[in-house]
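Visitor: have a look at this fold, sequence not included:
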């Protein structure tokens, strides 16, 4: 049995690496970081032409109808390039929530627009506690005629400042502890967004304030939030895999040219050990990610457990690898002028976004019956 990637998946990965190396070099990333809204419209116009936005969107809505394993190949390369912008949050998370919803009307309205690059979506989950645990989410959805009204505040909603719609996790009714997913449009008078300053400038986050915001429920089931959590876990893990590869590559390349005592620093045993430790973490995590994405696509019974494993493991691997890579660069690794900090800061975002490694390890244990 072949456990590797298909020829088409390898071609997708290679083409993404080639495109991003030319169109999303670190000079471009820094320029976008310095912009007001962090949204690289020219870059995303090219991405739309490549069909990336509709990769997992069904064909009847203008997408390619592929799965999370295919998307993981793109996200790995996006992480390798530290690609800024709302791609992961719009074309993966928001699109996945819509695909799994019961509303044909919402699908018809937003999925083709996402696939064509004409609309941007995002998700708003965490609140003051900064946790994805349902017990820490208090935004309330109240029934109003045939629709719903949302009241509450969300923190760290990626690219809500440029989004056309937001997928919000909220409690459906007073006294309810079960979360449902709702869609709100940012043009609604009851929706206000405020851009925040954050460590990772390749990603912009906002506060979302909802005061009687008109909303549509995606599905009257708690499984919709659980599925979104699984998709986000695999997506962040894929981005982390690519970022780890880039951090390792940069550190090794630097150690080959930087000299001390008349020889390259890469010849010193301590530097060799640091690089070897990154590789030892990286390679087993790669197969874990591939299986987690495959399990989501195939509807495997253990899909949620492996998604949690992938998120916990890859985000920690990324943080450790970027730490070591900064140290391998010596003093220059701590400077703004060197690009290493782009991946160091991205690793910190990935580690906390949609649940910490500790949260997901607890989830692994719970799903395993412990």
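Guide: Everything's here; your move. Being a predicted model, the structure only gives us computed values, none of them experimental.

Visitor: contacts and neighbour counts: CA atoms only from here.
Guide: Fine.

Visitor: got a list of what residue 106 touches?
Guide: Taking CA atoms under 8 Å, 6 or more residues apart in numbering, we find residue 106 in contact with residue 98.

Visitor: then this one, side by side with the first:
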């Protein structure tokens, strides 16, 4: 039954929450967001080799923990609560899932153990200048060579594109969209960090100039793989958004209880009670949508595509609502740099459009359920 967790899963949540409370407090988030790398390499290594977080959903045969999407969703939810600054989503959710779905056994054997132990950072470079998350948005060409393949073109909005050592690139061949593995240090690769609203997520423009690439899976089979990857990723992002929304609500309620006006906490005023109750309903509903989608992802059943779009659409708007109201509850000081409210609002806005906005996912949901 979705929304209920085993004792082991609750223990996992407690371990991850305690780990992130120690390694990702607000002070550390603020420090890392100002760095070019955007993460702490020592903590990243500890996450992989000691906590096993990178390999949690990677099968044991590839060096992982062999758990599933429910456990990964728990980690992502807690990461969202803590605004974790690390290439976790790019590496674990996007790249590892793409490798697993690619059907390329050699690539899985080569890359997944390194992802699981934290020694490899990876990402997927899907979007181009138009920022589209559909097949029509993929136009970068791949050219066959005597030694393999060659890529020339650019990808935009690449998550953790400046730190990843493995870049998985969808490109167009004579057979259609195909997937390619590119070593970030290969000839012709240029990476430039992008200036973004949310400094806790590092995006980049990655350019390829006659760059050698290795085909992943079958030529022309890339979009079939990416459709599944994007559904799984939408589920993972929804879980992260639900965690962020809960953190914003927690900040709001704490301030409502401690800020005194006219001799009483401002949370005692009826208008603010109503506003807080509305946010609570949104956050609880978002969590339910995320858990429902995680259940579908764990079982990999026919409900996954619709559940993924439903969860991404709802959780995107719920996170924005919770983060916006958090600023409003704090009043004038809510807009200041010193208060953490703006960090969650910026993360909410960046997550809202990442992997497609709520409107796009409602459209997808309508098509998937035949409306």
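Guide: The structure has been received and is ready for your questions. This is a predicted model, so every value here is computed, not measured.

Visitor: give the contact list for the residue positioned nearest the centre of the first structure.
Guide: Among the residues of the first structure, the one closest to the centroid is residue 236, at 4.1 Å (CA atoms, centre = their mean). Residues near residue 236 of the first structure by CA under 8 Å, 6+ apart: 311, 315, 350.

Visitor: what of residue 266 of the first structure?
Guide: 252, 255, 256, 272 are the contacts of residue 266 of the first structure under CA under 8 Å, 6+ apart.

Visitor: ChimeraX command for the buried members of those?
Guide: The buried residues among the contacts of residue 266 of the first structure can be selected in ChimeraX (16 or more other CA atoms under 10 Å) with this line:
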select :252,255
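
Visitor: returning to that earlier point: can you tell me the SS state at the counterpart of the residue nearest to the centre of the first structure in the second structure?
Guide: In the second structure, the residue matched to residue 236 of the first structure (TM-score structural alignment) is residue 237. For residue 237 of the second structure, the secondary structure call by DSSP: H, G, I helix; E, B strand; the rest coil comes out as helix.

Visitor: okay, the contacts of residue 236 of the first structure in a markdown table with distance to residue 338 of the first structure next?
Guide: Output for the contacts of residue 236 of the first structure, formatted as a markdown table (distance: CA to CA, whole Å):
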| residue | distance to residue 338 of the first structure |
| --- | --- |
| 311 | 28 |
| 315 | 23 |
| 350 | 21 |
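
Visitor: buried subset of these?
Guide: Counted by 16+ other CA under 10 Å, these give 311, 315, 350 as buried.

Visitor: what about stretch 122-137 of the first structure, start to end distance?
Guide: 17 Å (CA to CA, to the nearest Å).

Visitor: what do you get for stretch 28-40 of the first structure?
Guide: Terminal-residue distance, stretch 28-40 of the first structure (CA to CA): 9 Å.

Visitor: same check, this time on stretch 296-307 of the second structure
Guide: OK, stretch 296-307 of the second structure end separation, CA to CA: 7 Å.

Visitor: what sits up against it?
Guide: 68-70, 231-232, 235, 289, 292-293, 364-365, 368-369.

Visitor: if we can go back for a sec, ok, and the contacts of residue 236 of the first structure in the second structure?
Guide: Contacts from the contacts of residue 236 of the first structure that recur in the second structure, judged by both residues aligned by TM-score structural alignment, their matches' CA atoms under 8 Å, are 311, 350.

Visitor: just the ones of the contacts of residue 236 of the first structure in strands?
Guide: Using DSSP state E to define strands, no part of these is located there.

Visitor: tell me the one of the contacts of residue 236 of the first structure nearest residue 90 of the first structure?
Guide: Residue 90 of the first structure has its nearest neighbour among the contacts of residue 236 of the first structure in residue 350, at 16.3 Å by CA to CA.

Visitor: measure the closest one to residue 297 of the first structure for me?
Guide: 22 Å.

Visitor: got it, and residue 260 of the first structure?
Guide: For residue 260 of the first structure, the distance to residue 297 of the first structure - CA to CA - is 50 Å.

Visitor: cool, residue 87 of the first structure as well?
Guide: 20 Å.

Visitor: then residue 199 of the first structure?
Guide: 33 Å.

Visitor: residue 308 of the first structure too?
Guide: 15 Å.

Visitor: and residue 99 of the second structure, what element?
Guide: helix 96-102 (DSSP states H and E).

Visitor: I'd like the next helix or strand past that helix.
Guide: Next along the chain from helix 96-102 of the second structure, counting by DSSP H and E, comes helix 105-116.

Visitor: mean distance of that following helix to its aligned residues in the first structure, please.
Guide: Here helix 105-116 of the second structure, set against the first structure after superposition, deviates by a mean of 1.2 Å using mean CA distance after the TM-score superposition for the first structure.

Visitor: after that helix, next one along is what?
Guide: strand 122-124.

Visitor: show me what that next one is packed up against.
Guide: strand 148-159, strand 166-173 (3 or more CA pairs under 8 Å, 6 or more residues apart in numbering; DSSP states H and E).

Visitor: so which of those strands is the most packed in?
Guide: strand 166-173 (a mean of 24; mean count of other CA atoms under 10 Å).

Visitor: how much does the helix or strand just after it deviate in direction from strand 148-159?
Guide: The helix or strand immediately downstream of strand 166-173 of the second structure is strand 176-183, counting by DSSP H and E. Strand 176-183 of the second structure runs at 80 degrees relative to strand 148-159, counting by axes from the mean of the first three to the mean of the last three CA atoms, to 10 degrees.
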